[in-house]
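In: no letters, just coordinates:
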């Protein structure tokens, strides 16, 4: 992979897209993770306006501090970058009080609600400033295992790194000299109050999932030669892919037959 040229290509694509959309630039939610760090850096390199938003909801302090350190480093390097800190904890807790008790007590439902509150916040601030919401999903998350929240972090205007694997994203972070604390942090979705990682939730590492995604898409791949762990990873990948397929395809439309119109 020619990462320097890929960086240039993405930056050019971002700038062209924004200009064609008559947008002033981009807004990005900063999580303290590698994907949002790389995405915001690429957006900043366009020279267009960039607003980074830190949106804590009962957030782990380590994640918050990494995100703020990244924002500070970006602002030091790029005069077109600014930021907002918006604490959404009270907003989240207020919404919970009006929901049915089974929703309040459903862990995954509440985790996804956090992501959807953040999406709403990004669009509110972004629209007020004439900015596009830049997505931070990578190829494995967006098109492999569907490891994101529908209409949460999946609700974006454009996806600059969605054709890159997680391995690629880490390599680009190194090329861009993203701060070490983010490069060294274990990937996490930041939707839980504990420190659970993506690997812990999925049951496989990103390099393993990348292998499974490539294997699954290879029509000539033979499963009989796989190791026990490879079979386990392939099963994990396929389980998530099937369960989350609804996120990766267009919304189903009930088409009315012509004879009924």
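Out: Looks like it arrived, so ask away. If you're wondering where the values come from, they're calculated on a predicted model, not measured in any experiment.
In: from here on, just use CA atoms for contacts and neighbour counts.
Out: Noted.
In: so who does residue 44 touch?
Out: 50, 74, 78, 80, 81 (C-alpha atoms under 8 Å, 6 or more residues apart in numbering).
In: which among those gets closest to residue 187?
Out: Nearest to residue 187 out of the contacts of residue 44 is residue 74 (C-alpha to C-alpha; 20.4 Å).
In: how about the helix or strand harbouring the closest one: buried residues?
Out: According to DSSP states H and E, residue 74 maps onto helix 61-77. Judged by neighbour count (16 or more other C-alpha atoms under 10 Å), helix 61-77 contains these buried residues: 63, 64, 66, 67, 68, 69, 70, 71, 74, 75.
In: is the second one in contact with residue 29, as I believe?
Out: No - Residue 64 is not in contact with residue 29 according to C-alpha atoms under 8 Å; the separation is 11.7 Å.
In: next, show the common contact partners of the two.
Out: Shared contacts of residue 64 and residue 29, defined by C-alpha under 8 Å, 6+ apart, comprise residue 54.
In: around residue 52, count how many other residues there are.
Out: For residue 52, the neighbour count with other C-alpha atoms under 10 Å is 27.
In: residue 228 - how many residues pack around it?
Out: Other residues lying near residue 228 total 9 when counted by other C-alpha under 10 Å.
In: no no, residue 122
Out: When neighbours are defined as other C-alpha under 10 Å, residue 122 has 26 of them.
In: list the contacts for it?
Out: Contacts for residue 122 (C-alpha under 8 Å, 6+ apart) come out as 27, 28, 29, 53, 133.
In: may I ask which helix or strand encompasses it?
Out: Element membership for residue 122, per DSSP H and E: helix 107-128.
In: got a list of contacts for the helix or strand following that helix?
Out: Using DSSP H and E, the helix or strand that directly follows helix 107-128 along the chain is strand 131-133. Contact with strand 131-133 is made by 18, 23-28, 49-50, 122-123, 126, 156-158, as judged by C-alpha under 8 Å, 6+ apart.
In: list buried residues within those residues.
Out: Buried subset of the contacts of strand 131-133 (neighbour count, 16+ other C-alpha under 10 Å): 18, 23-28, 49-50, 122-123, 126, 156, 158.
In: put this beside the first:
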């Protein structure tokens, strides 16, 4: 990958899109992970106003520290960058207190994790509406179009996806050139939605390198029976997630009314 040229291409694309939409800047949720760090850096490089929003919900201190380190570094380098911190923990706890109680389960944990992501989306759009900004998505190609590893109408609810055509490995390459803090570059990827230390790999069952391989194999028309051992296991994981998460990747179905009924 021609990293410098890709950076320039994305930066120019962001600037042109915003100018055509008569928008004055971007808002980005910064989590302490590589994807949000790269996205916010690219937005900052446009010269347009870039608001970095930190939105902890029972967040691990390591994630908070990384997010704050990145934001501080961006503000030093780019005068167009500002930040806001909204602690959504009390809001999250209030929602938990008013919905009906159910027995603890993995499904409850997932529902609450998705609720966190949707609270953050709502907060980002509050700032976007307030300042007439665009919400910049932080999803990469593997997450957005491979395994659907995001929350529908949560972190998937954005105005544009600057890095959505980049594989995770490519995001890391760009992050290095952009000068993303080393602490973020070496941290294990995590969505931070469960209030514990589980990583993306823990949740998915495969690393991003493995998922990139599986995505390539699927694009080449390979089948599960073409592999064995760990490769077959990873390919099965990819195909399963790609299949069950199509509802996230495709437009919502619309019931078309026959003309004779109108």
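Out: Yep, it's here. Fair warning: this is a prediction, and the values are worked out from it, not measured in the lab.
In: if we can go back for a sec, what's the matching range in the second structure for the helix holding residue 122 of the first structure?
Out: The aligned range for helix 107-128 of the first structure in the second structure is 109-130, by TM-score structural alignment.
In: circling back to that earlier point, list the ones among the contacts of residue 122 of the first structure that the second structure also has?
Out: Among the contacts of residue 122 of the first structure, the ones still in contact in the second structure (both residues aligned by TM-score structural alignment, their matches' C-alpha atoms under 8 Å) are 27, 28, 29, 53, 133.
In: which positions within stretch 198-211 of the second structure qualify as buried?
Out: By neighbour count on 16+ other C-alpha under 10 Å, the buried set for stretch 198-211 of the second structure is 199, 200, 204, 206, 207, 208, 210, 211.
In: now do stretch 216-232 of the second structure
Out: Residues of stretch 216-232 of the second structure classed as buried by neighbour count (16+ other C-alpha under 10 Å): 218, 232.
In: that stretch: end-to-end distance?
Out: 14 Å (C-alpha to C-alpha, to the nearest Å).
In: strands of the first structure, start to end?
Out: In the first structure, the strands defined using DSSP state E lie at 25-29, 49-54, 81-85, 131-133.
In: can you list the ones you listed in TSV and add distance to residue 218 of the first structure?
Out: TSV is the format used below for the strands of the first structure (distance: least, C-alpha to C-alpha, whole Å):
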stretch	distance to residue 218 of the first structure
strand 25-29	34
strand 49-54	39
strand 81-85	42
strand 131-133	33
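In: residue 224 of the first structure: which of these is closest?
Out: Nearest of those to residue 224 of the first structure, taken as C-alpha to C-alpha: strand 25-29 at 43.2 Å.
In: and the helices in the stretch 101-250 of the second structure, which stretches?
Out: 106-131, 141, 168-178, 182-185, 200-204, 208-219, 229-244, 246-249 (DSSP state H, counting those that start in this stretch).
In: as CSV, those with distance to residue 87 of the second structure would be great.
Out: Formatted as CSV, the helices of the stretch 101-250 of the second structure follow (distance: least, C-alpha to C-alpha, whole Å):
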stretch, distance to residue 87 of the second structure
helix 106-131, 10
helix 141, 29
helix 168-178, 27
helix 182-185, 21
helix 200-204, 23
helix 208-219, 30
helix 229-244, 32
helix 246-249, 28
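In: out of these, the one nearest residue 9 of the second structure is which?
Out: helix 168-178 (12.1 Å).
In: residue 213 of the second structure matches what in the first structure?
Out: Checking TM-score structural alignment: residue 213 of the second structure goes with residue 211.
In: just give me the mean distance for the helix holding residue 74 of the first structure relative to the second structure.
Out: Helix 61-77 of the first structure: mean distance to aligned residues in the second structure after superposition is 0.2 Å, counting by mean C-alpha distance after the TM-score superposition for the first structure.
In: in terms of secondary structure, what does that helix contact?
Out: Counting contacts by 3 or more C-alpha pairs under 8 Å, 6 or more residues apart in numbering; DSSP states H and E, helix 61-77 of the first structure packs against helix 34-44, strand 49-54, strand 81-85, helix 180-183.
In: of those, which is nearest residue 107 of the first structure?
Out: Closest to residue 107 of the first structure of those is strand 49-54 (C-alpha to C-alpha; 22.4 Å).
In: return the mean post-superposition distance for the closest one against the second structure.
Out: Looks like 0.3 Å for strand 49-54 of the first structure (mean C-alpha distance after the TM-score superposition for the first structure).
In: just give the number of residues close to the closest residue to residue 67 of the second structure other than its chain neighbours.
Out: What sits nearest to residue 67 of the second structure in space, not counting adjacent residues and going by C-alpha to C-alpha, 6 or more residues apart in numbering, is residue 32, at 3.8 Å. Residues lying near residue 32 of the second structure (other C-alpha under 10 Å) number 28.
In: what do you get for the one 10 residues further on?
Out: The number of residues packed around residue 42 of the second structure, counting by other C-alpha under 10 Å, is 23.
In: wait, what's in contact with it?
Out: 7, 10, 11.
In: matching residues in the second structure for stretch 4-13 of the first structure?
Out: Aligned by TM-score structural alignment, stretch 4-13 of the first structure corresponds to residues 4-13 of the second structure.
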